[in-house]
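Student: Any chance you could fold what I've pasted below:
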Amino acid sequence: MKYMSICIISFFNLIFFSISLFIMSLYFIMNEYVIFLEWEVVSLNSLSIVMTFLFDWMSLMFMSFVLLISSLVIYYSKEYMSGDLNINRFIMLVLMFVLSMMLLIISPNLISILLGWDGLGLISYCLVIYFNNVKSYNAGMLTALMNRIGDVALLLAIAWMLNYGSWNYYYYLDYMKNDNNMMLIGGLVMLAAMTKSAQIPFSSWLPAAMAAPTPVSALVHSSTLVTAGIYLLIRFNLLLVNTWMSQLLLLISGLTMFMSGLGANFEFDLKKIIALSTLSQLGLMMMILSMGYYKLAFFHLLTHALFKALLFMCAGMIIHNMNNFQDLRLMGGLSIYMPLTSSCFNIANLALCGMPFLAGFYSKDLILEIASLSVLNMFIYYLFYFSTGLTVCYSFRLVYYSMTGELNCSSLNVLNNEGWIMLKGMLGLMFMSIIGGSMLSWLIFLTPPMICLPSLMKFMTLLVCVIGGLIGYFISKISLFFINKSLNNYMTSLFVGSMWFMPYISTYGLINYSLKIGMNTFKNFDQGWIEFIGSQNLYNKLVNFSKFNNVVMNNNLKIYLLIFILWIMILMMFLMFL
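Tutor: Just a heads-up that it's a prediction; the model follows:
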């Protein structure tokens, strides 16, 4: 009961703070307020250490959404993690994780951003290795080391900020945006954001982080860890406008979106499909952000957080009931056995696809229409629309495998909807996934955006989604007979399913050759000629000398007599010759 009370207390506190911050954000939007707080932590002679906090509508609204999702995830964990004896430790880690995210959101200072940034990295490592097995340890190391690259980039940006006399980047962005030093800082911040938000070539850690408990995945992949990079770039958006950095980021994020969407269509692990879906949406946010529409990127960030957290929570409920099986091919007919969970799952999936009037529709449709309205080359335009079609394709494939047909797993499984505590957490997010998009579109955009397009381009988003859904459905039906046996295994093992070889490049590619060089060096030098000529040979010589010396010492009288006789004999021979 003591452990359960921690969940309930955390839930109510976080909900209270979430509602309070949301009301404050509304007040700030209406009155166009920005509050900049400075807290002097230490003052000693001429030295003063000052903590700065920035409160505007964006930071307050993002904090309210993070707190809302984390409160529902903690409430969900009360039942999901009920078998864990250390659930209080788990809740404390989650709360520290949320606190690190809060610090990052309200910091206009690179030093305090680094505190929150490193806090996220460290605690995410602790959460990924939570189950203490080899797989989770490897995933945790990959996550921590990949994010370490971004931490180094942020440290270098802090070092370059010394040129301005202060680390409060907010003071300098507008006036110094064409300065070479500030451009370099922007490039380093972009690199840090790419590692945290898992863009190519740093994508391999995001599916690996699925080794964490499902409530952690719901939190990490919706509103905290992976969105930290996006949020940081939204704050630094002035440095990206009309520069080579924005063009590079546009290409990389487009390829990330395409790669993850394609990979999800060849994946059979339920959680990994949703992780690749997160990667695809992060690519979409980065693309629209690199085009200069930071409010639109922030809008999609919030709506995506709602339905993605719900999607993970539904997946956790399904895995919980399937005796911890995650393979899609072992599921089927779940809509009959788990109707409430299936309803939440389908609503989250439709919101992800951009179904009209659900949360994802308002942001995704606007992003694609803005892309049609902008001056883009055909390759980037193709990446936008084709990747959107792939999103619908893998979503329908996911629904087809899990919700329809017959149950394919053990007949001893008892599938039910009796996890009422988990269901309450999911229903709260389901409600937000339905109304969240329209609510945010009224709040964030004070005037409705006017987009004038030809009718064919206007309907293009809907057309791409319908075609993607049909392809996903038919491929799923056919794959039961053909693709499973031939194309899928070939493609998965070769290129598409392995995220364009990125997991191999970032693990075996880095380790394999260095280990082989080390092994050859050890064999040929440490255990080869160097060993024979050097230390080993010297040791053998000293041993032989010692043995000889020992023989001499033990038999010295005999040796002296023998030498005396030999000496006499030599003298006699000498005299005889004379």
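
Student: C-alpha from now on. contacts and neighbour counts both.
Tutor: Noted.

Student: List the contacts of the host helix or strand of residue 372.
Tutor: Taking DSSP states H and E as the definition, one finds residue 372 inside helix 359-373. Here helix 359-373 makes contact (C-alpha atoms under 8 Å, 6 or more residues apart in numbering) with 288, 296, 299-300, 303-304, 307, 351-356, 381, 384-385, 432-438, 441, 451-453, 457-458, 461.

Student: can you check stretch 290-300 too?
Tutor: Residues from elsewhere that reach stretch 290-300, judged by C-alpha under 8 Å, 6+ apart: 231, 234, 237, 240-241, 246-247, 249-250, 285-286, 288-289, 360, 363-364, 366-367, 440-441, 444.

Student: 7 Å - rerun?
Tutor: Defining contact as C-alpha atoms under 7 Å, 6 or more residues apart in numbering, one finds that stretch 290-300 is touched by 234, 237, 240-241, 246, 249-250, 285, 288-289, 363, 367.

Student: Going by distance to residue 98, which of those residues wins?
Tutor: The nearest member of these to residue 98, counting by C-alpha to C-alpha, is residue 234 at 19.6 Å.

Student: here's the other one to compare against:
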Amino acid sequence: MFYLISFYLFIYNVIMIFIFILMFNFKIIKIFEWSILSFMSMKINFIIYIDWMSVLFINVIFLISSMVVLYSIEYMKMDLNIKYFMYLILIFLSSMILMIISPNMISILVGWDGLGLSSYCLVIFYQNKKSNVSGMVTILSNRIGDICILLMISLMLYKNSWNFLFIINVNGFLLFLIILCSLTKSAQIPFSSWLPMAMSAPTPVSSLVHSSTLVTAGVYMLIRFSHLINMNFMFFLMLISSFTMFMAGMSANFEFDLKKIIALSTLSQLGLMIYSISLNLQMLAFFHLLTHAMFKSLLFLCSGIIIHNFFNHQDIRYMCFSNFNMMFIMMVFHISSFSLCGIPFLSGFYSKDLIIDMYNMSNYSFIFIGIFYMSMFLTVSYTTRLSFYLIVKINNSNCYVNFNLNNMMNYSILILFIMSIIYGSMLNWLMFMSLNKVFLTLKIKLLILLIMLLGILNGLIFFKNCYMMSFFLIKFYNSMFMFPLLLKKNKVNLLKLSNFLLIIQELGWLELLFFKKIINSLMLMMIIKNYMNIFYIILFITILLMLIVYL
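Tutor: Got it, this is the predicted structure:
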């Protein structure tokens, strides 16, 4: 059954490739509309909007989902609830596709809520305290985006339509809600804490949900709404995304959990995508979104095998000489890491190099330029540090490796490995070849190579001298600049405030002065109505008796 699911998803991926080629070459856009409810002048319609961008994104989702399902058959074969795990994956896919093809805010809300609930169920799949805490933080952070969509639905009521593709001008508060909704799903500052915590989910979930699909939903929504966002909000996006990139890069250099390092690299790349949107480079952001989905899902699948064969240890300090036992997996892992750094001519190079070149051609503050290049430097640094820990780390303790690699896991990793190498060049040759012309001096191009070399050197220094740093410094950067602690305090205060308002207003004065008054008035009206009915009956009987006596 699970093999059939993986096979059907792969077939759907192949079908989507042909549909994409057709729609992109002939510029075809299809809109399907069904009327669900009509109230006076308002109509609630279910609309499906299909263009080349949505088809290409769905194609990537189907490919990664097919490989993740094939990988999960072996990875979770000892789990008793694997059937429910597959059902949750399919529910998540359905919600994601509904969100992608919907230009209507009401149908987007359905897909958005489906994404949040299914991801919550997948995070708490392992029933333990850590997973439950992570799931609670995840769903509370994502509920902010759900509230923003509900407010957008109410604010768009005066437009007499909930279809954002047909709206030209919107007010500032509606734009703020759009941006806030996207930032919560894409885990930008100050909502960054839930993404590393969500790594308590099974590794196939991290590969599919928390690297390539769920977290990119906010970026995709910003790309769709980008024609509405003005320059003031673009500057706000640039500010948030640049600090997110810097914070994620610094935290990843002090992290020892393998999955959390990859999660922080995802956070950094999400910041880069939103940074590109703030530069009005929406197509390049979408390009990087697709290439990132390929090599990041591959990174998570390889990390799952490494963790599985080290008896579920995720600390990179205990992983020694693993390259001798898993040569193929370590080769794939490091090549996908190089793709993350933008090494020529891997998949990530084509998108990252274009974004960097277009940024170098623009005129922005030296502060943003410094943060941007510092984020690049930190990306190369934590990738080099992780590679040194996995390759040349010599551990004085005994290392026990449970070498077990199934062919099904090999096949899924091999296909994603091929795509992470050639997918960027394929997309670049297909549709991004003549997107922009780049005019840069040789010094600026060599500056990028110098930053990469300095990042490699810094990663080696962090690898050698990690035990000589102060405990407070490691704790500060490892805790993502104390943002989770601040949000924890604020969430507790917010829940206390909501409970206070519930007791004082809804269960107190509001109920006493409003709801009980209405109920008492309705009951009084019912009593008066009953008395009036009795009066009419008595009056009718009296008139009837008088007529009988008179006759």
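
Student: coming back round to it: among the contacts of helix 359-373 of structure 1, filter down to the buried ones and hand me the PyMOL syntax, if you would.
Tutor: The buried residues among these can be selected in PyMOL (16 or more other C-alpha atoms under 10 Å) with this line:
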select buried, resi 288+296+299+300+303+304+307+351+352+353+354+355+381+384+385+432+433+434+436+437+438+441+458+461
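
Student: quick one on the thing from earlier: mean per-residue distance, the helix holding residue 372 of structure 1 to structure 2?
Tutor: Taken over the aligned residues, the distance from helix 359-373 of structure 1 to structure 2 averages 0.5 Å (mean C-alpha distance after the TM-score superposition for structure 1).

Student: Could you tell me which residues within the top helix by length along structure 1 count as buried?
Tutor: Assignment by DSSP state H gives helix 2-31 as the longest helix of structure 1. Neighbour-count burial for helix 2-31 of structure 1, counted by 16+ other C-alpha under 10 Å, picks out 3, 6-7, 10-11, 14-15, 17-19, 21-22, 24-26, 28-29.

Student: Please apply the same query to stretch 473-489 of structure 2.
Tutor: In stretch 473-489 of structure 2, counting by 16+ other C-alpha under 10 Å, buried: 474, 477-481, 484, 487.

Student: what's the single longest helix in structure 2?
Tutor: helix 516-550.

Student: which other helices and strands contact it?
Tutor: Applying 3 or more C-alpha pairs under 7 Å, 6 or more residues apart in numbering; DSSP states H and E, we find helix 516-550 of structure 2 packed against no helix or strand.

Student: what residue is smack in the middle of structure 2?
Tutor: residue 215 (1.0 Å; C-alpha atoms, centre = their mean).

Student: Which position in structure 1 pairs with that residue?
Tutor: With TM-score structural alignment defining the correspondence, residue 215 of structure 2 maps onto residue 226 in structure 1.

Student: Ignoring the adjacent residues along the chain, who's closest to its match?
Tutor: Sequence neighbours aside, residue 197 is the residue nearest to residue 226 of structure 1 in space, at 4.5 Å (criterion: C-alpha to C-alpha, 6 or more residues apart in numbering).

Student: contacting residues for the aligned partner of the one you found in structure 2?
Tutor: Here residue 197 of structure 1 is matched to residue 186 in structure 2, going by TM-score structural alignment. Under the criterion of C-alpha under 7 Å, 6+ apart, the contact list for residue 186 of structure 2 reads 215-216, 218-219, 270.

Student: Confirm residue 46 of structure 2 sits in a strand?
Tutor: Yes - assessed by DSSP: H, G, I helix; E, B strand; the rest coil, residue 46 of structure 2 belongs to a strand.

Student: In structure 2, what stretch matches the helix or strand where residue 127 of structure 1 lies?
Tutor: For residue 127 of structure 1, the host element (DSSP H and E) is helix 110-128. Aligned using TM-score structural alignment, helix 110-128 of structure 1 spans residues 105-123 in structure 2.

Student: For whatever residue of structure 2 lines up with residue 288 of structure 1, which non-adjacent residue is spatially closest?
Tutor: By TM-score structural alignment, residue 288 of structure 1 lines up with residue 276 in structure 2. Nearest-residue entry for residue 276 of structure 2: residue 285, 5.5 Å, with adjacent residues in sequence omitted and distances by C-alpha to C-alpha, 6+ apart.

Student: What does the one you found correspond to in structure 1?
Tutor: So residue 285 of structure 2 corresponds to residue 297, using TM-score structural alignment.
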